[in-house]
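> okay, structure incoming, though there's no sequence with it:
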C-alpha cells in the first residue's frame, strides 16, 4: 500500500467513526452546548457598560409544547418542568356578579312577525316597543323569575292585564338583530338561563296580547280623576279639584291616626334644620309627637304659628343642603358618599314625613321627571331640560344628543359616554331611535345613577307609617306637594278667600256710645276699602310685596298647606295712640291667624307703605325694633 493510499484509508476510517459515534457533535464553533446552563451575568464591555442577558426564546404554541413534553423526555428535566409550569399559567376570569341590571324590551306580535319576514328586528315602527329596566338575580328559580317579570308588566300595563298576560322569552342571534324563540330548559327559565340568552344585549320578551289594545284598556280602566284626556284643556279646574280632594282625603287618613305626645322643642331661627336633625336623632323620637316649638330669644302666645314657621324654615334649608342640586323647584338627588354613609337622605325623608304629619306644606322641590321615575312611572321629555343638570359636561352631552338629527353624527366620545350610561346598543342604533336613547340616558343620570340616594330617601318616608306607599299609590295627587309641577302663585281671588272681616259690634245702650261705635265701623269700612285697593296693587305687580309675603306674615308659611288652615284669617283693626307721636305698624298673630290694620290712614298708598315696612322689618315673634324717629315697630306676634 502506498503512502497516498494509506492516507486516504485513514481519512475514510476517521469519517466513519465520526458518523457512527452516538456523541453529539458541535454544529458550529460558536454554537453553545445545550446541556450547559448559561450563566446570564452581565459581561463587562467597558467603562460601566454591561450587556443585558440574551432574550429567552418564546415558547411555542401551548398545544404543541404540551404534546412534545408528553412524548419526548428532555435530558435536562428542570428546563422541561419550567416550561410546562409556565404554560399552565392562565388568567382566571373575575367571578360574575349575582345581580345583573337588564334592559327589557317588550315586543308585540306585529313586530315579531315583521322581523321574521325581514330577518331584522326594527324598533322604529308604528308602535314603539315598551321598555323597562329590572334587576335579575342569578339564583332565582323559574317561578321567582316569572313573578319578577310580571311585576314589571304590572307597572307597565296595569295589575289586571299583567295577571292574564302571556309572554315568551326571545333570543337574538350573535352579531345580528334577528330574534328567535329559544328552546326552553327542562327546569324552566331561571335567572341564569334568562341572563344566558340575553348575554350583553337587552332582554327581549314577546307579548302574545296586542300591546296597543292592552294600553288602551289600561287607560279606560283608570279612574277619571287620574286621567288628563277626559277634561278639556279649557276646564282644568275639574281635574285639579278632583286631585285636590283625593290628596286631602289621603292626608287626612294619614294624619288622622293616633297622635303622639307633646314634646318641647327649642329652635334657633338661623339653624332650623340642625335643630330638627337633633330632634330626629334622639332615641325616643316619634314623628307622631307634636313639637311645641319656641324660638330662641322670642316669646309667643301659642305653638301653632311657631310650628308652621319651624317646618317652613326647616324645609327651606333642606332644599339648599348638599343632598340636592339643580335649579329651585327642579331639584335632583346628589350622590354624596358622606351623606350616604351618615344616612342623610334617610333623615331627609323622615323630616318630610314629620312635616306632612303635622300639616306642613310639603317639600315642593323635586324634579317632576325624577318624581315620576321614583313612583315607577314614565315621564314626558317635555318635563325635562338639559339645563336642569348642574354638570356642564353632562349638559353638553345631553344637548348634543337631543339636537342630533343623524345617528352618524354622534362623536366617538359621545358614544362612549352613552355606552357608560347603560345604553350599549347605541353603536347599532338608527336615527329613529335617538329620542328613546335620549330618554334612557336621562333616566340613568337623574334616577339610576343615584339609586342609593333615592332608596335611602324613600326608606325615610316609609319609616313614617308607610308614607311612601301612600305617595306611590297616589302619585298624581301628591305631585303638587312633592314637586312644583302644578304649583302656581296665589291669585287675588285665592288670597281674599282666606280672610273674613270682624267689624265692631254696635250696642244699643246710649246714643253717644252708639254714635261712636257707628263712626268706628265707618272707619273700619274705609280701612277695608284701602285694604282691597292694596290687594289690587299687589295683584297688578305695582307693589314691593307679594301675596306670599303677606301669607308668611300672617300664618308663618309661604304656601297654603294641603289640608288648609284651621280656620279663616280674621281681619281686625286698631287705633293709633293719640297721645304718643309714635306710629304703630300693622301686626299679626300667627297662632290665632289674625291681621290687625290701623284706622284713619291717609289712603291705600299709606296703608301699603305701612304693610311693607311691617313685613320687611319683622324679625320674629313679638320682636320690637325702634324706628329711626319715634315710631314703634311691632312685628308679627
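Structure's in. What do you need? Bear in mind that the values here come from a model prediction, so they are computed numbers and not experimental data. Numbering: from 1, shown residues only.

> C-alpha from now on. contacts and neighbour counts both.
Noted.

> ranges for the strands of the stretch 451-600 of the chain?
Using DSSP state E, counting those that start in this stretch, the strands found in the stretch 451-600 of the chain span residues 499-501, 569-574, 587-589, 594-598.

> okay if I get those as TSV plus mean neighbour count?
Shown next, in TSV, are these (neighbours: other C-alpha atoms under 10 Å):
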stretch	mean neighbour count
strand 499-501	15
strand 569-574	19
strand 587-589	25
strand 594-598	22
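
> can I get those in TSV including distance to residue 147?
Formatted as TSV, the strands of the stretch 451-600 of the chain follow (distance: least, C-alpha to C-alpha, whole Å):
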stretch	distance to residue 147
strand 499-501	55
strand 569-574	54
strand 587-589	57
strand 594-598	57
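
> out of these, flag the one nearest residue 17.
strand 587-589 (127.7 Å; C-alpha to C-alpha).

> in addition, the following structure is provided for comparison:
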C-alpha cells in the first residue's frame, strides 16, 4: 500500500533548481551604502532594467563615495542581502516579537509599494544565495501557504489594544463584558464588530472578530502586495507546494547548541612553531 504522506523535499534542492535559471553571463549592478540599505535596494529593484534572473553585482561605497570592493565575488552580494533581511525585519512593515512578526499597516509603505519590494527582496535573497527571512510568525506563514488562518490573541502587537481585548476575553458576566467593551467602542465601530452583547456567550465570538480584523483583515492590501513580490522567481509557488521544507526559512526555530557550533565560534591563533608556548597551547586546544 502506497504511503499517503508526501516525502519532504530538501529546501536546498528546491532552491538549487530555482537558482539554476539565473544567468551568470549578465549582471544587475547595485550601488549600496550600508547606512541606507533599503533605499539602495529600492533603487535597484525598481529600475526598469532590473531582471531577477540576472546575477546581482553589489558594490559598497562609504560616505565619501570610495568603493570598498570593486569586484563582487559573492561576499558583497551576500552581505547586502543579509543587511537587507535585517532592515526589512526592523521596518514599519512588520510588527510584533523580534523572531515572530506579523504584517503591520503603514500608509507610507503602502503608498510607496514597499510591501511588494519586501516580498521580492526575500524571494531574491533565497534564490541568489542570501539568508532567509527567518522572522515571520507562524500565522503569516500559514496565511501565505493556505490563504486563511485563525490568528491567536497573542498575535496582536499593539500592547494597549491587547490588554483591552484580554479584559474582554476574561469577562465572566454580562456586566463585566459590557464594562470591558466600553473603552473599545470606537475601535469596534471601525472594525465592524460593534453590536449589542446579549449574553456572555457573545464574548468569544467578539474576541475572535477583533483578532481577525486586527491581524488579518486590516492588512489585506499589504499582504496581497507582499505575496505578489514573493512570486518573483517562482518562490511563492514552491513555498505553497513544499510548506514543510520552507517553514524553517520563514519562521524562527530555536536550535540546540552543538559542540561543533561552539567550535566554529573560535579562531585559534597559536604562538610560533617550536616555542614552549606553542607546545602548551597545542595541549590546551584538545580540550
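That came through fine. Note that the structure is predicted; figures quoted are calculated from it, not measured.

> please state their TM-score.
The TM-score (TM-score structural alignment, normalised by the length of the second structure) is 0.77; 272 aligned residues with a C-alpha RMSD of 3.6 Å.

> how about the strands of the stretch 451-600 of the first structure, which one is nearest residue 511 of the first structure?
Checked against C-alpha to C-alpha, the stretch from the strands of the stretch 451-600 of the first structure lying closest is strand 569-574, at 22.6 Å.

> what's the matching range in the second structure for the closest one?
Counting by TM-score structural alignment, strand 569-574 of the first structure lines up with no residues of the second structure.

> how about stretch 330-342 of the first structure?
Using TM-score structural alignment, stretch 330-342 of the first structure pairs with 100-112 in the second structure.

> outside of the matching stretch itself, list whatever touches it.
With contacts defined as C-alpha atoms under 8 Å, 6 or more residues apart in numbering, stretch 100-112 of the second structure is touched by 89, 92-96, 115, 135-140, 155, 215, 218-219, 221-223, 251-252.

> which strand or helix spans residue 121 of the second structure?
Assigned by DSSP states H and E, residue 121 of the second structure falls within helix 114-127.

> average gap between that helix and the first structure?
Average distance, helix 114-127 of the second structure versus aligned residues of the first structure after superposition (mean C-alpha distance after the TM-score superposition for the first structure): 1.0 Å.

> now for that helix, which elements pack on it?
If contacts are counted by 3 or more C-alpha pairs under 8 Å, 6 or more residues apart in numbering; DSSP states H and E, helix 114-127 of the second structure sits against helix 11-19, helix 75-90, helix 220-230, helix 235-241.

> thinking again about what came up before, quote the end-to-end distance of the match of stretch 330-342 of the first structure.
25 Å (C-alpha to C-alpha, to the nearest Å).

> so how many other residues sit close to the residue in the first structure that residue 125 of the second structure lines up against?
Using TM-score structural alignment as the criterion, residue 125 of the second structure maps onto residue 355 of the first structure. For residue 355 of the first structure, the neighbour count with other C-alpha atoms under 10 Å is 22.

> neighbours of the nearest residue to residue 355 of the first structure once chain neighbours are set aside, how many?
Of all residues not flanking residue 355 of the first structure in the chain, residue 311 sits nearest, at 6.1 Å (C-alpha to C-alpha, 6 or more residues apart in numbering). If you count neighbours by other C-alpha under 10 Å, residue 311 of the first structure ends up with 28.

> and residue 311 of the first structure, what's its match in the second structure?
Matched by TM-score structural alignment, residue 311 of the first structure corresponds to residue 81 in the second structure.

> hmm, that match is touching residue 125, no?
Yes - the pair residue 81 of the second structure / residue 125 is scored as a contact, 5.9 Å apart, by C-alpha atoms under 8 Å.

> shared neighbours of those two, anything?
Common neighbours of residue 81 of the second structure and residue 125 (criterion: C-alpha under 8 Å, 6+ apart): residue 131.

> so what's the residue most central in space within the first structure up against?
The centroid of the first structure falls nearest to residue 447 when counting by C-alpha atoms, centre = their mean (3.9 Å). By C-alpha under 8 Å, 6+ apart, the contact list for residue 447 of the first structure reads 370, 373, 374, 454.

> which residues in the stretch 101-250 of the second structure form helices?
Using DSSP state H, counting those that start in this stretch, the helices of the stretch 101-250 of the second structure run over 107-111, 114-127, 138-146, 159-169, 174-181, 185-191, 202-215, 220-230, 235-241, 243-250.

> in which helix or strand does residue 170 of the first structure reside?
Using DSSP H and E, residue 170 of the first structure maps to strand 167-172.

> you'd agree residue 84 of the first structure is up against residue 66?
Yes - assessed by C-alpha under 8 Å, residue 84 of the first structure is found in contact with residue 66 at 7.2 Å.

> now list the buried members of the contacts of stretch 100-112 of the second structure.
Buried subset of the contacts of stretch 100-112 of the second structure (neighbour count, 16 or more other C-alpha atoms under 10 Å): 89, 93-96, 115, 135-140, 155, 215, 219, 222-223, 251-252.

> what range in the second structure matches the strand holding residue 170 of the first structure?
For strand 167-172 of the first structure, there is no aligned range in the second structure, judged by TM-score structural alignment.

> wait, residue 96 of the second structure sits on residue 157?
Yes - counting by C-alpha under 8 Å, residue 96 of the second structure does reach residue 157; the two are 4.7 Å apart.

> excluding residues flanking it in the chain, which one is nearest residue 137 of the second structure?
Using C-alpha to C-alpha, 6+ apart, the nearest residue to residue 137 of the second structure is residue 100, at 4.0 Å.

> good, wrapping up.
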